[in-house]
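Participant: structure, please.
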Amino acid sequence: MPRRTATMLASTLMLFALLCAGVFIKVPYSEMSPGPTVNTLGDSHGEPVIRIADHKTYPAGGHLNMTTVRVTGADYDMNLLEAVYGWLSDDNIVVPHENLYPDGKTEEQSTQENAEEFSQSQESAKVAALKQLGTPGVSTRVVVSTVVKGSPAEGKLHAGDVIRAVDGNPVNAPEDVAKLVTKRKAGEQVEFTIVPAAEAAEAEKAHREPTGSSKVVLTTAKAEGDGHAVVGIRAGTDHTFPFAIDIKLADIGGPSAGLMFALGIVDKLTPGDLTGGKFVAGTGTIDDTGKVGPIGGIQMKTIGARKAGAEYFLTPAENCGSASEHIPDGLTLVKVSTIDDATKALEKISKGDTAGLPQCGKP
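Facilitator: This is a model prediction of the structure:
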């Protein structure tokens, strides 16, 4: 066999062997890529994303798109070839598996956590939007979010119970519950004053504050680690609104759509178009006060937004640094820290007065 032919054959066989090795060698990485975007002013699967009842609404044009990121599942075993392809791609990011699924979190656990965060983000979006508009009638209360199986609270407290007081001390924020319980020693009794979840749900449907209360006495258990007293619940917040606001979006999780939901609500409740008919996308968590927080996968979201047609992208201030590392052509990254920042920026965009927009990557 001629030397040149033998060399080419050996090289081909080596390349084939490397490709095979790349397929079969598993690596501890996951991949993030741009996900779909959805206009919060429009429909999804034939239904309005935001539906408001018992209150005057106005037609809203343009786009206020929330953005998403696709990630490989917790059980997906990435091979070396896929990892190399992801590292070389401009539209994907390869990250350590534990970044997306810390402490061995399963797919089911991650999905449940994302669903809870998504639900909470919707509630905060409603509160922030109505506060931005100065709408009266919004009230907040502390509730039982989850009950740990096998804990002292199981069967005695339930998700949705309103927590009025602990040992007679009023509860005004979720963190108050843990502070009051840990004043007890493990094995001691602690008294909860609650409104049962069923009554709270009926009151919420009627847009009124829940009434009536009952006492529940629990014997605290010892927490792992420092052994402080626990009862086995996680406290959260729930709200009563002056009219019905329903947000429906299937197969989406996490808290990062909060800002765009809030802006969608504001647009539907005010005359005219908040965007001036422009295509605006964005992301960011939001709390009850209207503060916008950072999210993950910002570069994937800007890529997805631009591919969908967005010209402007509302970017949490804390994400500006990483977002500015790769800005898709034709997309302006607008820096926002609050819902008020976002509405003011949209006012400028709608008027075409964009010279003074606070932009990521610019002083």
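
Participant: make it CA atoms for all contacts and neighbour counts henceforth
Facilitator: Will do.

Participant: touching, G236 and T140? I think so.
Facilitator: No: between G236 and T140 there is no contact under C-alpha atoms under 8 Å: 10.3 Å.

Participant: sort out which residues of stretch 234-252 are buried, please.
Facilitator: 234-245, 247, 249, 252 (16 or more other C-alpha atoms under 10 Å).

Participant: ends of it, how far apart?
Facilitator: 23 Å (C-alpha to C-alpha, to the nearest Å).

Participant: over to stretch 316-328?
Facilitator: Termini of stretch 316-328 sit 17 Å apart (C-alpha to C-alpha).

Participant: what residues does it touch?
Facilitator: Here stretch 316-328 makes contact (C-alpha atoms under 8 Å, 6 or more residues apart in numbering) with 283-284, 292-295, 298-299, 302-303, 306, 333, 335-337, 360-361.

Participant: what comes up buried for it?
Facilitator: Residues of stretch 316-328 classed as buried: 316-320, 323-324, 327-328 (neighbour count, 16+ other C-alpha under 10 Å).

Participant: from these, pick the one nearest V95.
Facilitator: A323 (16.5 Å; C-alpha to C-alpha).

Participant: how close does that closest one sit to A198?
Facilitator: Per C-alpha to C-alpha, A323 is found 45 Å from A198.

Participant: my guess is M32 is in a strand, correct?
Facilitator: Yes: residue state for M32 (DSSP: H, G, I helix; E, B strand; the rest coil) corresponds to a strand.

Participant: which residues touch the spatially most central residue of the chain?
Facilitator: Of all residues in the chain, the one closest to the mean position by C-alpha atoms, centre = their mean is P255, 0.9 Å from it. Listed by C-alpha under 8 Å, 6+ apart, the contact set of P255 reads 114, 117-121, 284-286.

Participant: if we use 10 Å, what do you get?
Facilitator: 114-122, 124, 283-287, 293-295 (C-alpha atoms under 10 Å, 6 or more residues apart in numbering).

Participant: one more sequence to fold, the one below, so I can look at both together:
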Amino acid sequence: MIASFVVLAVFGMSGSPYDRVGPGPAIEVGRPEGGSWSVLTARVQRSNWLQYAKAELTGERTIRADGGGSGGDKGPPRSEDVMSTSQTHAVLVAAQLAAGRAPLAAAGLQVTAVTGPARSTGLHPGDVLLAAGEAGDLTPLRAPSDLEAVTVRRTTVRVLVVPYGSGGTWGTAEIRRMPAGRLAGAQAGPAVSATAYPLGSVEGPSAGLILTLARVDALTPGDLTGGRRVAGTGGISLDGDVTAVGDIPEKVDAAAKARMDVLFVPIWQRSVAAAAAKGTRVRVVPVRTVSEAVGWLCAAGGRAPLC
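Facilitator: This next block holds a predicted model:
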């Protein structure tokens, strides 16, 4: 019996092929006047066989470390590349919303160098050129050839620019009128990379929605939170749509533990979020777009020019 107990103990303490998924910390971003913006996270932890058995008995979700599922789907890939894309989308969408514009479904071109006569355009390395053309007829910029096309046979051109500031952040989108010939001399490429707020080791796309809202709030006067503790989970596309993410129940649990007032979730996952929030004080608000989230906050007491 003693030998059997030792064998079981050794086996139980050995590593299993399963990870445990639980609520992670709520990470505050931005500096609103009254409330707060928080990115919700889920924590994935390696487990031995004893921890795995306990998780199965208590209902804690587990996933296979190799990507397979047990008790639920693993959700979107957690990678630095996905987080970088989410950060960039948040910066570009927020810059346009803060300017009162509908977001363009294009990442634009990022200025890499401005030399010679092109300096008179007022552009700087890091600026993002989203669209260009005539007034009221701007063409989204997706490749350097698009910029070349809009400057051909024109003396002046209007450009939708997201300016890069000296503090390492991007400002509100603005339309600038520039000499076409000098604009053509600016070097710009498609490798757009921007960071709304650094999140350390957090990975995946699910911070996109809150990063966008916090950035909109920072770019406009007032307090869009309306004094509320606002959290959210959801990816963000370049046209401002909120996309589905993984680990919804765990993030709802994280919101409840952090005593959030409002939790924005993708409308496609409202049923899962509502079920997880049952019995808590968290108000789940499903949204299709970031503009819907802004509209809800305005109707709930947010104080900003967009309201």
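
Participant: before we move on, the earlier item: in strands, which of the buried residues of stretch 234-252 of structure 1 fall?
Facilitator: Using DSSP state E, 234-240, 244-245, 247 are the members of these that sit in strands.

Participant: and the contacts of P255 of structure 1, which are buried?
Facilitator: For the contacts of P255 of structure 1, buried by 16+ other C-alpha under 10 Å: 114-115, 117-122, 124, 283-287, 293-295.

Participant: which ones among those residues map onto helices?
Facilitator: 114-115, 117-122, 124 (DSSP state H).

Participant: could I get those as a markdown table with distance to T40 of structure 1?
Facilitator: Output for those, formatted as a markdown table (distance: C-alpha to C-alpha, whole Å):
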| residue | distance to T40 of structure 1 |
| --- | --- |
| N114 | 19 |
| A115 | 18 |
| E117 | 18 |
| F118 | 14 |
| S119 | 15 |
| Q120 | 17 |
| S121 | 14 |
| Q122 | 12 |
| S124 | 15 |
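
Participant: from D287 of structure 1, how far out is the counterpart of T212 of structure 2 in structure 1?
Facilitator: The equivalent of T212 of structure 2 in structure 1 is A262 (alignment by TM-score structural alignment). As judged by C-alpha to C-alpha, A262 of structure 1 and D287 of structure 1 stand 10 Å apart.

Participant: and if you look at G62 of structure 1?
Facilitator: Taken as C-alpha to C-alpha, the span from G62 of structure 1 to D287 of structure 1 is 25 Å.

Participant: and for A262 and D287 of structure 1, which residues touch both?
Facilitator: 121-128, 339.

Participant: hey, where'd the strands end up in the stretch 151-300 of structure 2?
Facilitator: Along the stretch 151-300 of structure 2, the segments classed as strands by DSSP state E, counting those that start in this stretch run 156-162, 174-179, 187-189, 229-232, 235-236, 242-243, 262-266, 283-287.

Participant: and the first one, what does it pack onto?
Facilitator: Contacts defined by 3 or more C-alpha pairs under 10 Å, 6 or more residues apart in numbering; DSSP states H and E place strand 156-162 of structure 2 against helix 80-98, strand 109-113, strand 128-134, strand 137-140, helix 144-151, strand 174-179, helix 180-183.

Participant: and for the fourth one?
Facilitator: Here strand 229-232 of structure 2 touches strand 15-29, strand 36-48, helix 208-219, helix 248-257, strand 262-266, strand 283-287, going by 3+ C-alpha pairs under 10 Å, 6+ apart.

Participant: deepest-packed of the strands of the stretch 151-300 of structure 2, please.
Facilitator: Stretch with highest mean neighbour count among these: strand 235-236 (a mean of 30; mean count of other C-alpha atoms under 10 Å).

Participant: so where in structure 1 does it end up aligned?
Facilitator: The aligned range for strand 235-236 of structure 2 is 285-286, by TM-score structural alignment.

Participant: and that stretch, how far from structure 2 on average?
Facilitator: In this overlay with structure 2, the average offset of stretch 285-286 of structure 1 from its partner residues is 0.4 Å by mean C-alpha distance after the TM-score superposition for structure 1.

Participant: contacts only, for the counterpart of V69 of structure 1 in structure 2.
Facilitator: Matched across to structure 2, V69 of structure 1 falls on A42, judged by TM-score structural alignment. If you count contacts by C-alpha under 10 Å, 6+ apart, A42 of structure 2 has them with 21-26, 202, 246-254.

Participant: mind doing that once more with 6 Å?
Facilitator: 22-24, 250-251 (C-alpha atoms under 6 Å, 6 or more residues apart in numbering).

Participant: ok, and the most crowded of those?
Facilitator: K251 (29 neighbours; other C-alpha atoms under 10 Å).

Participant: in structure 1, what residue corresponds to it?
Facilitator: Checking TM-score structural alignment: K251 of structure 2 goes with K301.

Participant: residues near the aligned partner of D340 of structure 1 in structure 2, how many?
Facilitator: Mapped onto structure 2 by TM-score structural alignment, D340 of structure 1 lines up with S291. By the criterion of other C-alpha under 10 Å, S291 of structure 2 has 19 neighbours.

Participant: in the strand or helix carrying L180 of structure 1, what's buried?
Facilitator: Assigned by DSSP states H and E, L180 of structure 1 belongs to helix 174-181. Buried residues in helix 174-181 of structure 1, counted by 16+ other C-alpha under 10 Å: 174, 176-178, 180-181.

Participant: could you dump those to a markdown table with distance to A310 of structure 1?
Facilitator: Compiled in a markdown table, these are given as follows (distance: C-alpha to C-alpha, whole Å):
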| residue | distance to A310 of structure 1 |
| --- | --- |
| P174 | 38 |
| D176 | 42 |
| V177 | 43 |
| A178 | 44 |
| L180 | 48 |
| V181 | 49 |
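
Participant: between these, which is closest to K344 of structure 1?
Facilitator: Of all those, P174 has the smallest distance to K344 of structure 1: 31.6 Å, by C-alpha to C-alpha.

Participant: what's near enough to touch the closest one?
Facilitator: 142, 235-236.

Participant: would you mark the buried spots in stretch 260-270 of structure 1?
Facilitator: For stretch 260-270 of structure 1, by 16+ other C-alpha under 10 Å, it's 260-269.

Participant: from the residues you listed, pick the one nearest E191 of structure 1.
Facilitator: Relative to E191 of structure 1, the closest of the buried residues of stretch 260-270 of structure 1 is A262; by C-alpha to C-alpha it sits at 37.1 Å.

Participant: skipping adjacent residues, who's closest to that closest one in space?
Facilitator: Nearest residue to A262 of structure 1, sequence neighbours excluded (C-alpha to C-alpha, 6 or more residues apart in numbering): A125, at 4.4 Å.
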